[in-house]
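Chemist: Quick one, structure for this:
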Amino acid sequence: MLDILAETGLLGSKPAGTPMDQNHQLASDAGPLFPDPCQYRRLVGRLVNLAISPPELSYSIHLLSQFMQTPRQAHWDAALRVVRFLKGSPGQGILLKSDGNLELSIYCDADWQSFPLTRRSLSSFVVLLGGSPID
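Modeler: Below you'll find the predicted structure:
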């Protein structure tokens, strides 16, 4: 993550509180095209690799990856906001142990009819690789 901050020149920037603006209009943006699409693709590709750790980035990176063909300036600015958001949490993430144990464990739980008004069920799961949670 620190390499991404250094590459984008955002080491000295103020961290963003959220990865994406709440009322973004990225899908309908008709602003100027970003002059270097390869730079945009590289940044979003590196963010995709980071998406495994912080789950709150999933939506933002999914949205940004839709504009790889012809990114606009607004898309680049939104990607930089994600990087600024990451700056606020450099030590957070999922630690993968390097002990060599690659045992895969999956745990799931279901609570049938947990909401009495709607009779909807609630289910969840976690996947562990070598004792560390993965997505």
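
Chemist: CA atoms for contacts and neighbours, from now on please.
Modeler: Fine.

Chemist: which residues in this structure form helices?
Modeler: Using DSSP state H, the helices of the chain run over residues 2-8, 37-50, 58-64, 73-87.

Chemist: Relative to G17, tell me which of the ones you listed wins on proximity.
Modeler: Closest to G17 of those, according to Cα to Cα: helix 73-87, at 6.1 Å.

Chemist: Measure how the closest one sits relative to helix 37-50, angle-wise.
Modeler: Helix 73-87 runs at 30 degrees relative to helix 37-50, counting by axes from the mean of the first three to the mean of the last three Cα atoms, to 10 degrees.

Chemist: wait, isn't D109 in contact with S124?
Modeler: Yes - contact criterion Cα atoms under 8 Å: D109 and S124 qualify, at 5.5 Å.

Chemist: Pick out the residue nearest the middle of this structure.
Modeler: Compute the mean C-alpha point of the chain, and by Cα atoms, centre = their mean the closest residue is L57, 2.4 Å away.

Chemist: Next, the contact list for that residue, please.
Modeler: Contact analysis of L57 by Cα atoms under 8 Å, 6 or more residues apart in numbering lists P19, A51, V82.

Chemist: Quick check: nearest residue in space to the first one, chain neighbours excluded?
Modeler: Okay, so that is P19. Using Cα to Cα, 6 or more residues apart in numbering and skipping the chain neighbours, the partner closest in space to P19 is V82 (4.5 Å).

Chemist: quick one more, to check against the first:
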Amino acid sequence: MLGCKPAESPIETNHKLQAGVRESVDIGRYQRLIGRLIYLSHIKPDIAYAVGLVSQYMHDPRESHLEAIFRILRYLKSAPGKESLFSKHGHLQIKAFIDGD
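Modeler: Reported below is the predicted structural model:
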């Protein structure tokens, strides 16, 4: 997906994902993609909702669910380097920085 067009958000507004619509897809590929996105959602919390939504269909994925995963991947392409990084400092304090724009 290196040559794809980036997306502005990880999921469409007023999304309509349903079970049993369209043809089914390779369940192993779908589950591997979901697993990688779940891992990635720990450092990119902005995709957590979308990943949680598409992971509900791991037992019977359809073409529309795979398209939703591809949209998340296109969103990740549009936002490189915008992740939360956690480092060990020997204490339990959290510092947060927010851009006012």
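
Chemist: want to throw the helices of structure 1 into a markdown table with mean neighbour count?
Modeler: Output for the helices of structure 1, formatted as a markdown table (neighbours: other Cα atoms under 10 Å):
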| stretch | mean neighbour count |
| --- | --- |
| helix 2-8 | 13 |
| helix 37-50 | 17 |
| helix 58-64 | 18 |
| helix 73-87 | 21 |
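
Chemist: Between the ones you listed, which one is closest to S114 of structure 1.
Modeler: helix 58-64 (26.7 Å).

Chemist: could you redo the helices of structure 1 as TSV and give each row distance to N23 of structure 1?
Modeler: As requested, the helices of structure 1 are exported to TSV (distance: least, Cα to Cα, whole Å):
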stretch	distance to N23 of structure 1
helix 2-8	24
helix 37-50	21
helix 58-64	13
helix 73-87	12
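
Chemist: Which position in structure 2 pairs with L33 of structure 1?
Modeler: For L33 of structure 1, the aligned position in structure 2 is S24, judged by TM-score structural alignment.

Chemist: Next one: the aligned residue in structure 2 for the residue nearest to P19 of structure 1 from Y49 of structure 2, what distance?
Modeler: Using TM-score structural alignment, the equivalent of V82 of structure 1 in structure 2 is I72. Distance from I72 of structure 2 to Y49 of structure 2, counting by Cα to Cα, to the nearest Å: 11 Å.

Chemist: Then L85 of structure 2?
Modeler: 19 Å.

Chemist: now do E63 of structure 2
Modeler: Applying Cα to Cα to E63 of structure 2 and Y49 of structure 2 gives a distance of 19 Å.

Chemist: so who does the residue mapped onto P55 of structure 1 from structure 2 touch?
Modeler: Aligned by TM-score structural alignment, P55 of structure 1 pairs with P45 of structure 2. For P45 of structure 2, the contacting residues are S84, by Cα under 8 Å, 6+ apart.

Chemist: go with 10 Å
Modeler: When contacts are counted by Cα atoms under 10 Å, 6 or more residues apart in numbering, P45 of structure 2 touches I38, V51, E83, S84.

Chemist: The third one matches what in structure 1?
Modeler: Which is E83 of structure 2. By TM-score structural alignment, E83 of structure 2 lines up with G93.

Chemist: thinking that match is in contact with P54, fair?
Modeler: Yes - if you go by Cα atoms under 10 Å, G93 of structure 1 and P54 touch, sitting 5.9 Å apart.

Chemist: That concludes my questions; thank you for your assistance.
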